[in-house]
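Engineer: After the sequence you'll find the predicted model.
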Amino acid sequence: MIFVTVGTQGQFDRLIRTIDGWADVHGRTDVFAQTGPSEYYAAHIRAKPFVDPAEFRQCVESASLVVAHAGMGSIITALELGKRIIVMPRRASLGEHRNDHQVATARRFAEQGRIIVAFDEQELVDKLDQLEFITAAERLSAEAPSHLIDTIRTFIETGHARVENRAPVGGGM
C-alpha cells in the first residue's frame, strides 16, 4: 500500500490531485490518502479527511511507501519505522502554508539522504514512476542519544548547559 498524508494543518489539494492522477494512469488500487480538509474529491484512490493517531501509525506501518507533506510528524514517523518516503513540501507562494519552512525542512532531510523530495507535481510523478529504485531509509531511533539527555538534564538542574571542550573544526589554532 502507498499511504499519502497531508497532515492536519489545512488542505494540500495539489498533492492529492497529483497522486490521484498518477494512480489512475498506472491503474494503482493500493493508494490510501489522509487528505485533510480537501476541496478536491479523489476519484482513483481511497481517501479520508482525517485519521486518528493510532490509525495513522498503523497506515505508516502497513505502507510500502509514504508520500507526505514536509511535516515533521509525518517524516519522523516514517523514518522511525524505516519506510521509504517521498516528501512534497507545501509552498507559501501557492497559499498552502504561511511560510516556506516545509521547503527548508525537506531540503535539510534530503541533504542527509533520509528522504526523497519532489518540489513540484512533475517531480512527484517522476519519482513515483521510479519506485523500484527508492530504498527504505535507515531507521531513526525513537530514543535520544545519551549525551543529549545528559545535556538537557544538566541544563534543567543547573540552569546552564555543560559545554564540552572540543578541538576547533578544521584543526586550526
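Structural biologist: Sure thing, it's come through.
Engineer: from here on, contacts and neighbour counts on C-alpha atoms
Structural biologist: OK.
Engineer: count of neighbours near residue 123?
Structural biologist: When neighbours are defined as other CA atoms under 10 Å, residue 123 has 13 of them.
Engineer: residues contacting it?
Structural biologist: Contacts for residue 123 (CA atoms under 8 Å, 6 or more residues apart in numbering) come out as none.
Engineer: ok, now residue 20?
Structural biologist: 42-45.
Engineer: Restricted to buried residues, select these in PyMOL.
Structural biologist: Filtering these down to the buried ones (16 or more other CA atoms under 10 Å) takes a single PyMOL command:
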select buried, resi 42+44+45
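Engineer: let's bring in a second model and compare:
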Amino acid sequence: MIFVTVGTHQQPFTRLLAAVGPLAGVDELVVQHGSAPAPPEAAVAVPYLSFAQTVAYVERASVVVTHAGVGSFLVARRAGHVPVMVPRLRRLGEHVDDHQVQFARALEEQDDAIAVLDVAGLLGAVRAVPPRRPVAAARPGTLPAAVRRALDGEPLGSAAPRWAPYAAGRRSAAT
C-alpha cells in the first residue's frame, strides 16, 4: 500500500494530489487529502486523520509519500521508511514560505528522504524507494509520549516544565 499525506495545512495541495493517479497502478493507494478534493484513483481517501490513524497507515505502507512536514517525516522515519517528500511551494501558493523545500533537500542529502520538487518525477521516485530500514526504537523519557498525546488531542496536564524556574528567573532579572 502507498500512503500519501498532505498534512493539516489549510491551503490545499492539489499539485501533489493531481500527480498521484499513476501510483494506483503500483499498489493500493491510501490518501489523506486535506481541504482539496480526493483523487479518484485512491482506494481510500480521507480529508484528515488522527495521529494514531496516520501512524497505523504509515506502519502498514510499503511507501510513504508526504508533503515535507517535520511531523510526517518523523512518523515515516520512525517506521523505517525513506519517505518521498513533495514540498509545498510558496510561489504556487501552497505555503507561506519555502521551508519545506529546504527541509526536504537537507534530508535527501543525508539519504533520509527522496525530495521531489517536480511532481512529474513522483512515479519514478516511488519506484526508487529503498527497502524499509530497521524501526527506530523509542528513547526513554516523557517528551515522545507528550507529543503523541498532544497530536491525539489528549490533555497534557498543567505540570510546569523543569526549565520553568530558570525562565521565570530570567524574566524577573530582566525587569
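Structural biologist: Yes, it's here. Keep in mind it's a predicted model, so treat the numbers as computed, not measured.
Engineer: Post the TM-score for the overlay when you can.
Structural biologist: Between these two chains, after superposing, the TM-score reads 0.74 (TM-score structural alignment, normalised by the length of the first structure); 145 aligned residues with a CA RMSD of 2.4 Å.
Engineer: hmm, back to that, make CSV from the contacts of residue 20 of the first structure and add secondary structure and distance to residue 74 of the first structure to it.
Structural biologist: Putting the contacts of residue 20 of the first structure into CSV (DSSP: H, G, I helix; E, B strand; the rest coil; distance: CA to CA, whole Å) gives the following:
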residue, secondary structure, distance to residue 74 of the first structure
42, coil, 21
43, coil, 24
44, coil, 23
45, coil, 20
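Engineer: Could you provide the contacts of residue 20 of the first structure in TSV, with additional columns for distance to residue 23 of the first structure?
Structural biologist: Formatted as TSV, those follow (distance: CA to CA, whole Å):
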residue	distance to residue 23 of the first structure
42	10
43	10
44	6
45	7
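Engineer: Give me the most central residue, the first structure.
Structural biologist: Central residue of the first structure (CA atoms, centre = their mean): residue 75, 3.0 Å from the mean position.
Engineer: Trace that residue over to the second structure, please.
Structural biologist: Aligned by TM-score structural alignment, residue 75 of the first structure pairs with residue 73 of the second structure.
Engineer: the helices in the second structure, which residues?
Structural biologist: Taking DSSP state H as the criterion, the second structure carries its helices at 14-19, 51-60, 70-78, 99-109, 122-127, 143-151, 164-174.
Engineer: Which among those helices is found nearest to residue 1 of the second structure?
Structural biologist: helix 51-60 (7.2 Å; CA to CA).
Engineer: for the closest one, which positions count as buried?
Structural biologist: 51, 54-55, 57-59.
Engineer: Would you reformat those as CSV and include distance to residue 8 of the second structure?
Structural biologist: Output for the buried residues of helix 51-60 of the second structure, formatted as CSV (distance: CA to CA, whole Å):
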residue, distance to residue 8 of the second structure
51, 11
54, 12
55, 15
57, 16
58, 16
59, 19
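Engineer: Check the residues you listed and tell me the two furthest apart.
Structural biologist: Pairwise over those, using CA to CA, the maximum falls at 51 and 59, 12.2 Å.
Engineer: Relative to the second structure, which residues correspond to stretch 51-65 of the first structure?
Structural biologist: Per the alignment by TM-score structural alignment, stretch 51-65 of the first structure matches residues 49-63 in the second structure.
Engineer: Start and end of stretch 82-90 of the first structure, how far apart?
Structural biologist: In stretch 82-90 of the first structure, first residue to last residue: 23 Å (CA to CA, to the nearest Å).
Engineer: ah, wrong one, I meant stretch 47-64 of the first structure
Structural biologist: 17 Å.
Engineer: same question, stretch 13-23 of the second structure
Structural biologist: 17 Å.
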